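K.L.:
only geometry, no sequence info:
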């Protein structure tokens, strides 16, 4: 019995271009950190760092920072450590540690706590926002983005299939795990209530995917992981489930002349804690 999904970093990174775009958009909205005005390297935490590819982008923005990526998956951490751990080109330091985002507590003041497409796996994450804001240095920032497409056909069909008579005894409940995601206005209210200068928004990315059954290939790296983990060791059941889900996705997302359009809603929030040195509210261009 698996308590958490088994992750496949290589499958996840097959669509790294599309998966990275929301993080770069988030990164552009993060203000300068208090460390710069204080003349010291920034201290940054990446909650749910996955294979480390977006954690490395933080080092591009803050070259001398000490950045720690936290993740629960040994497979993801192994990939991150292999490719990104160590001294960065700007003289900073990048390391990775095991941690469950559901219980992660800042062990020191951070200039930035960031999370990219991870908190949807953490049902209690709205209750953790006060703790994470408390863990920021004065003037520090909490920034995250989460998928908000859980009523889209890709996820609705997955939930219906998991709850069907054929599968509910094996994977029931694994297709409807994300009802705890809040709307932008709710994140805005919660973070403003904590005293933060906050902005929250949503974006729908109309992604053009290519190849055979590209939407199925996409969800194999994310939403399907709990199902594949629950069926692990039963190759026949996995093949049957994937065949049924593939047929549903083909009807919902027919290919067009340039590929398959896959709309994907994302929800963003950036909250700056009060206090600290006066710094420009600058954005990346």
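P.N.:
That came through fine. All values reported here derive from a predicted model rather than from experimental measurement.
K.L.:
when you work out contacts or count neighbours from here on, use the C-alpha atoms and nothing else.
P.N.:
Noted.
K.L.:
stretch 261-272: which residues count as buried?
P.N.:
Residues of stretch 261-272 classed as buried by neighbour count (16 or more other Cα atoms under 10 Å): 261, 262, 264, 265, 266, 267, 268, 269, 270, 271, 272.
K.L.:
for the fifth one, what are its contacts?
P.N.:
This points to residue 266. By Cα atoms under 8 Å, 6 or more residues apart in numbering, the contact set of residue 266 is 22, 145, 146, 147, 148, 149, 202, 203, 204, 205.
K.L.:
try it against this one:
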């Protein structure tokens, strides 16, 4: 895939940061010394960690050079490293491993979570939030367009769609033996956006990327036109042209 586009991602900075705030509010630590922000993106979640724990050593991990450049500007007091979460390991037992909307992109992320949990120090916390929205119209429709358009074979070979998240009980059974306490919950956000075009802008920087990247420019234009027309039917506008984008997210917080 092409590199991430921080400016496009941050068009909805408040909405994208809100789940990180909600996750951080449930972290049961007072004074952690070493914190890693896994999949830190443009540094919006890292800034929250620095603000709450100003005495901690905070390190952001991401494999997008563009996102890391933006993060270093947004949060100069933190350290940032270019690495892949698929096999990344901390140099020493951390107090907090924090990840906001990143691990859903990592193949076999349940195994990654198990490995990361094993690196925590005594009392350490793993706090994770992942979108759980593949059954929402916003994502079902992009898959429909991918399968029914003239680009279907291209996208099939590119494996554009990410895998759905397992059920909460799967996470609980795999991870509970590694923690003294494990909380898992869902929160559904409802984001007001300006019509179907607003939903397209929202997902362009995230869920649509694997679908659009393999296409030619002409194919992208046609894909987006088809997708937006289907969204307009699935998300009727109110008299002000507003739609609500329903967005479920899975949260888990485990403490060793």
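P.N.:
All right, it came through fine. Just so we're clear, the structure is a prediction, and the values are computed from it rather than from any experiment.
K.L.:
overlay them and tell me the TM-score.
P.N.:
Here the superposed chains carry a TM-score of 0.94, computed using TM-score structural alignment, normalised by the length of structure 2; 254 aligned residues with a Cα RMSD of 1.6 Å.
K.L.:
that older thread, pick the one among the contacts of residue 266 of structure 1 closest to residue 211 of structure 1.
P.N.:
Nearest to residue 211 of structure 1 among the contacts of residue 266 of structure 1, counting by Cα to Cα, is residue 205 at 18.7 Å.
K.L.:
mind checking the SS state of the closest one?
P.N.:
strand (DSSP: H, G, I helix; E, B strand; the rest coil).
K.L.:
please apply the same query to residue 123 of structure 2.
P.N.:
At residue 123 of structure 2 the chain is in coil, as set by three-state DSSP.
K.L.:
that one maps to what in structure 1?
P.N.:
In structure 1, the residue paired with residue 123 of structure 2 is residue 139, using TM-score structural alignment.
K.L.:
cool, and residue 67 of structure 2?
P.N.:
Aligned counterpart of residue 67 of structure 2 in structure 1: residue 76 (TM-score structural alignment).
K.L.:
mind listing what that match touches?
P.N.:
By Cα under 8 Å, 6+ apart, the neighbours of residue 76 of structure 1 are 7, 8, 9, 50, 51, 52.
K.L.:
mind listing which of the residues you listed are in helices?
P.N.:
residue 9 (DSSP state H).
K.L.:
and which of the contacts of residue 76 of structure 1 is nearest residue 246 of structure 1?
P.N.:
Once Cα to Cα is applied, the member of those that ends up nearest residue 246 of structure 1 is residue 8, at 19.4 Å.
K.L.:
map the closest one across to structure 2 for me.
P.N.:
Checking with TM-score structural alignment, residue 8 of structure 1 has residue 5 as its match.
K.L.:
its match: neighbour count?
P.N.:
Counted with other Cα atoms under 10 Å, residues neighbouring residue 5 of structure 2 total 18.
K.L.:
wait, it touches residue 209, no?
P.N.:
No. If you go by Cα atoms under 8 Å, residue 5 of structure 2 and residue 209 don't touch, sitting 10.1 Å apart.
K.L.:
can you pull out the strands in the stretch 101-250 of structure 1?
P.N.:
In the stretch 101-250 of structure 1, the segments counted as strands under DSSP state E, counting those that start in this stretch are 110-116, 136-147, 197-209.
K.L.:
which of the ones you listed is buried the deepest?
P.N.:
Most buried of the strands of the stretch 101-250 of structure 1 by mean neighbour count (mean count of other Cα atoms under 10 Å) is strand 110-116; its value is a mean of 26.
K.L.:
other SSEs contacting that one?
P.N.:
strand 43-47, strand 136-147 (3 or more Cα pairs under 8 Å, 6 or more residues apart in numbering; DSSP states H and E).
K.L.:
residue 160 of structure 1: which of these is closest?
P.N.:
strand 136-147 (19.3 Å).
K.L.:
ok, residues contacting that closest one?
P.N.:
Residues outside strand 136-147 of structure 1 that contact it (Cα under 8 Å, 6+ apart) are 22-23, 26, 30-31, 33-34, 109-120, 132-133, 181, 264-277.
K.L.:
next: stretch 218-228 of structure 1.
P.N.:
By Cα under 8 Å, 6+ apart, stretch 218-228 of structure 1 touches 4-9, 11-15, 155, 171, 174-175, 238.
K.L.:
narrow the residues you listed to those in helices?
P.N.:
9, 11, 12, 155, 171, 238.
K.L.:
contacts only, for the fourth one.
P.N.:
I take that to be residue 155 of structure 1. 149, 175, 176, 223 are the contacts of residue 155 of structure 1 under Cα under 8 Å, 6+ apart.
K.L.:
counterpart of it over in structure 2?
P.N.:
In structure 2, residue 155 of structure 1 lands on residue 139 (TM-score structural alignment).
K.L.:
neighbours of residue 73 of structure 1, just the number please.
P.N.:
That count, for residue 73 of structure 1 with other Cα under 10 Å as the rule, works out to 21.
K.L.:
got a markdown table for the ones in helices among the contacts of stretch 218-228 of structure 1, with distance to residue 86 of structure 1 too?
P.N.:
A markdown table is the format used below for those (distance: Cα to Cα, whole Å):
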| residue | distance to residue 86 of structure 1 |
| --- | --- |
| 9 | 20 |
| 11 | 25 |
| 12 | 23 |
| 155 | 38 |
| 171 | 40 |
| 238 | 38 |
